[in-house]
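Engineer: need coordinates for the below:
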Amino acid sequence: MRVLAIGDVHGCLGHLDDLLAWVAPAATDELIFLGDYVDRGPDTRGVLNRLIELKQKRPVVCLRGNHEVMMLEARFGSRSDRKQWLSVGGVQALGSYGPALGVSGTFDDVPGGHWEFLEYELVPYHETDRFIFVHAGVYPDAALDDQPDNMLYWEFLPEAMRHCSGKQVICGHSSQRSGLPKVIPGAVCIDTHAYAGGWLTCLDAISGRYWQVDVIGRKREGRVDYEE
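Structural biologist: Reported below is the predicted structural model:
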């Protein structure tokens, strides 16, 4: 059995489909997505469709990212909430719901099933016997149920993140423009900048092996060595 974590997809359906086809998760593998499925890349709609389809076929853990938080807040929030979301990728997200090529969609064009997925199907973190999976990060001295939203969804990667449980943290959010996973004491970040010419990463948390694909379909793989 593998414990497979996939980093920030950000509307990159082509990356996601190529990566899933290559890694080929088995029924016995645990599959975890680290959040930020929407915004910035070209196909938010397609990515959400794919995740919903996957969850109908097999157990899948989908974490909540800050971009899902912003999209939900923009729907019914203030003008400033909408402006903030549009400025960080919401324009591209709504564009994927447009009725025709080059015509942007509106909130009303987003299917109800997508709103339900964003609001009810995402979790703040996932814990196994050896790992903690979270979008952004955790405070080292706080239990998972006591972690505030700003840390779970918004804070960037520090120099070390050794949780008091002794478990290794697997996170996204802090985009690595190098295109490579970032290892720090206690954690590894696998947001590898997929939407902007980078790579989408899948990490087998147990072995440390990772697989990556980019926008033109190139593949590469490697291995991370955790720092305790």
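
Engineer: rest of the way, CA atoms for contacts and neighbours
Structural biologist: Noted.

Engineer: do you know how far residue 114 is from residue 173?
Structural biologist: Distance, residue 114 to residue 173, using Cα to Cα, to the nearest Å: 21 Å.

Engineer: could you pull out the strands in this structure for me?
Structural biologist: Secondary structure of the chain by DSSP state E: the strands cover 3-6, 30-33, 61-62, 125-127, 131-134, 168-171, 182-184, 187-189, 199-204, 209-214, 219-223.

Engineer: residue 105 is nearest to which of those strands?
Structural biologist: strand 61-62 (24.9 Å; Cα to Cα).

Engineer: just checking, residue 12 touches residue 47?
Structural biologist: Yes - with contact defined as Cα atoms under 8 Å, residue 12 counts as touching residue 47 (7.0 Å).

Engineer: quick one, which of those two is more surrounded?
Structural biologist: residue 12 (26 against 23; other Cα atoms under 10 Å).

Engineer: okay, buried residues for the longest helix seen in the chain please.
Structural biologist: Secondary structure assigned by DSSP state H gives helix 44-57 as the longest helix of the chain. Residues 44-49, 51-52 are the ones in helix 44-57 that count as buried (16 or more other Cα atoms under 10 Å).

Engineer: another sequence for comparison is provided below:
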Amino acid sequence: MRTLVIGDVHSGLRALEQLLERANVCTKDHLIFLGDYVDGWSTAVETVDFLISLNKTHNCTFIRGNHDELCRQWLMTKEENPQWLAHGGTATRDSYLHAQRKNWDSHLEFYAGLQNYFLDQDNRLYLHAGYTNLKGVEFEYFDQLFYWDRTLWELARALDPQLNPLDSNFPKRLIHYKEIFIGHTPISKKTTAVPKKGANVWNIDTGAAFKGQLTLMDVETKEFWQSDLVHTFYPGENGRN
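Structural biologist: Next up, the predicted model:
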């Protein structure tokens, strides 16, 4: 069995289907999705429908992303957040407005069931964005940081690669986990990119909502697979560009 982690999908269902095929995903694999299933391309409803169905046949873990939470809030209140609409929400709203209302209930159940983080048996942590508490995720005061924070990745990128985790200067919030896998902050918005590591943090967001690809990685071997450029599946659309 492989543990496979998938970066931010952003409604790119067609790319996701290609990616799962390229990685020869089977029912024995554990699929960990890092969140942001919507906001970007036009197939938001279809993407969530696909994930709900996939969970019936495969071992899936779904992490909560900030865009998923923004979409959930709109579905519940119908209040249009201008910031959300400007950053991919318009395509998601339009997708839902063209869908049958019965989809909304099952999707609200899906969004409500998302996890803020997941810790596997090998002490690997998976979450969308980050956390700030020096003692780790169980001590975080504000749940929103799990899917909004960017300081974890900024910290990991800024560290001297030669700094030993046993050194007193090594950031305390990173020492609790063997590895940390995140999305949220695209490695590149303008060109192709591959997963990037800073300290013990792996960023799997390779810009699927923009000009990049969707990425899936085997957490043990670090072998990864990528879709074609996601925007090529949606000619005439802008995504979040």
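
Engineer: out of the strands of structure 1, deepest packed?
Structural biologist: strand 199-204 (a mean of 28; mean count of other Cα atoms under 10 Å).

Engineer: so how far is that strand off the chain centroid?
Structural biologist: From the chain centre to the centre of strand 199-204 of structure 1 is a distance of 11 Å (Cα atoms, centre = their mean, to the nearest Å).

Engineer: in structure 2, what range does it match?
Structural biologist: Taken onto structure 2 by TM-score structural alignment, strand 199-204 of structure 1 occupies residues 213-218 there.

Engineer: for residue 232 of structure 2, give its distance to residue 209 of structure 2.
Structural biologist: 12 Å.

Engineer: the more surrounded of these two?
Structural biologist: Ranked by neighbour count (other Cα under 10 Å), residue 232 of structure 2 and residue 209 place residue 209 first, with 30 against 14.

Engineer: surely the more buried one and residue 10 touch.
Structural biologist: Yes - shown here, residue 209 of structure 2 and residue 10 form a contact pair, counting by Cα under 8 Å, at 5.5 Å.

Engineer: gap between the two ends of stretch 33-47 of structure 1?
Structural biologist: 12 Å.

Engineer: how about residue 10 of structure 2, nearest residue that isn't a chain neighbour?
Structural biologist: residue 38 (4.3 Å; Cα to Cα, 6 or more residues apart in numbering).

Engineer: residue contacts, that neighbour?
Structural biologist: 9-11, 44, 47-48, 67-68, 71, 88-89, 92 (Cα atoms under 8 Å, 6 or more residues apart in numbering).

Engineer: among the residues you listed, which ones are in helices?
Structural biologist: 44, 47-48, 67-68, 71, 92.

Engineer: can you tell me the closest non-neighbouring residue to residue 187 of structure 2?
Structural biologist: residue 206 (5.4 Å).

Engineer: surely the one you found and residue 216 touch.
Structural biologist: No - using Cα under 8 Å, residue 206 of structure 2 is not in contact with residue 216; the gap is 9.9 Å.

Engineer: got any residues that touch both of the two?
Structural biologist: The contact lists of residue 206 of structure 2 and residue 216 share residue 7, where a contact means Cα under 8 Å, 6+ apart.

Engineer: so residue 75 of structure 1 touches residue 83, yeah?
Structural biologist: No - the pair residue 75 of structure 1 / residue 83 is not scored as a contact, 11.0 Å apart, by Cα under 8 Å.

Engineer: who has more neighbours out of these two?
Structural biologist: More crowded of residue 75 of structure 1 and residue 83, by other Cα under 10 Å: residue 75, with 16 against 13.

Engineer: and the gap between that one and residue 63 of structure 1?
Structural biologist: In terms of Cα to Cα, residue 75 of structure 1 sits 20 Å off from residue 63 of structure 1.

Engineer: ditto for residue 211 of structure 1
Structural biologist: From residue 211 of structure 1 to residue 63 of structure 1 the distance is 20 Å (Cα to Cα).

Engineer: and what of residue 9 of structure 1?
Structural biologist: 12 Å.

Engineer: shared neighbours of those two, which are they?
Structural biologist: residue 35.

Engineer: neighbour count winner among the two?
Structural biologist: residue 9 (30 against 24).

Engineer: neighbour count for residue 114 and residue 173 of structure 1, which is higher?
Structural biologist: residue 173 (28 against 16).

Engineer: give me the nearest residue to the more buried one, chain neighbours excluded.
Structural biologist: residue 136 (5.2 Å).

Engineer: what do we get in structure 2 for the one you found?
Structural biologist: Taking TM-score structural alignment, the alignment pairs residue 136 of structure 1 with residue 129 from structure 2.

Engineer: need the contact list for that match.
Structural biologist: So residue 129 of structure 2 contacts 65, 145-150, 152-153, 182-185 (Cα under 8 Å, 6+ apart).

Engineer: before we move on, what about residue 12 of structure 1?
Structural biologist: So residue 12 of structure 1 contacts 41-44, 47, 194-195 (Cα under 8 Å, 6+ apart).

Engineer: if I look at residue 149 of structure 1, how far off is residue 139 of structure 1?
Structural biologist: Residue 149 of structure 1 is 11 Å from residue 139 of structure 1, by Cα to Cα.

Engineer: compare neighbour counts for those two and give me the winner.
Structural biologist: Using other Cα under 10 Å, the more surrounded residue of residue 149 of structure 1 and residue 139 is residue 139, with 17 against 14.

Engineer: pretty sure the more buried one sits against residue 163.
Structural biologist: Yes - with contact defined as Cα under 8 Å, residue 139 of structure 1 and residue 163 form a contacting pair (7.0 Å).

Engineer: doesn't residue 137 make contact with residue 125 of structure 1?
Structural biologist: No - using Cα under 8 Å, residue 125 of structure 1 is not in contact with residue 137, being 9.5 Å away.
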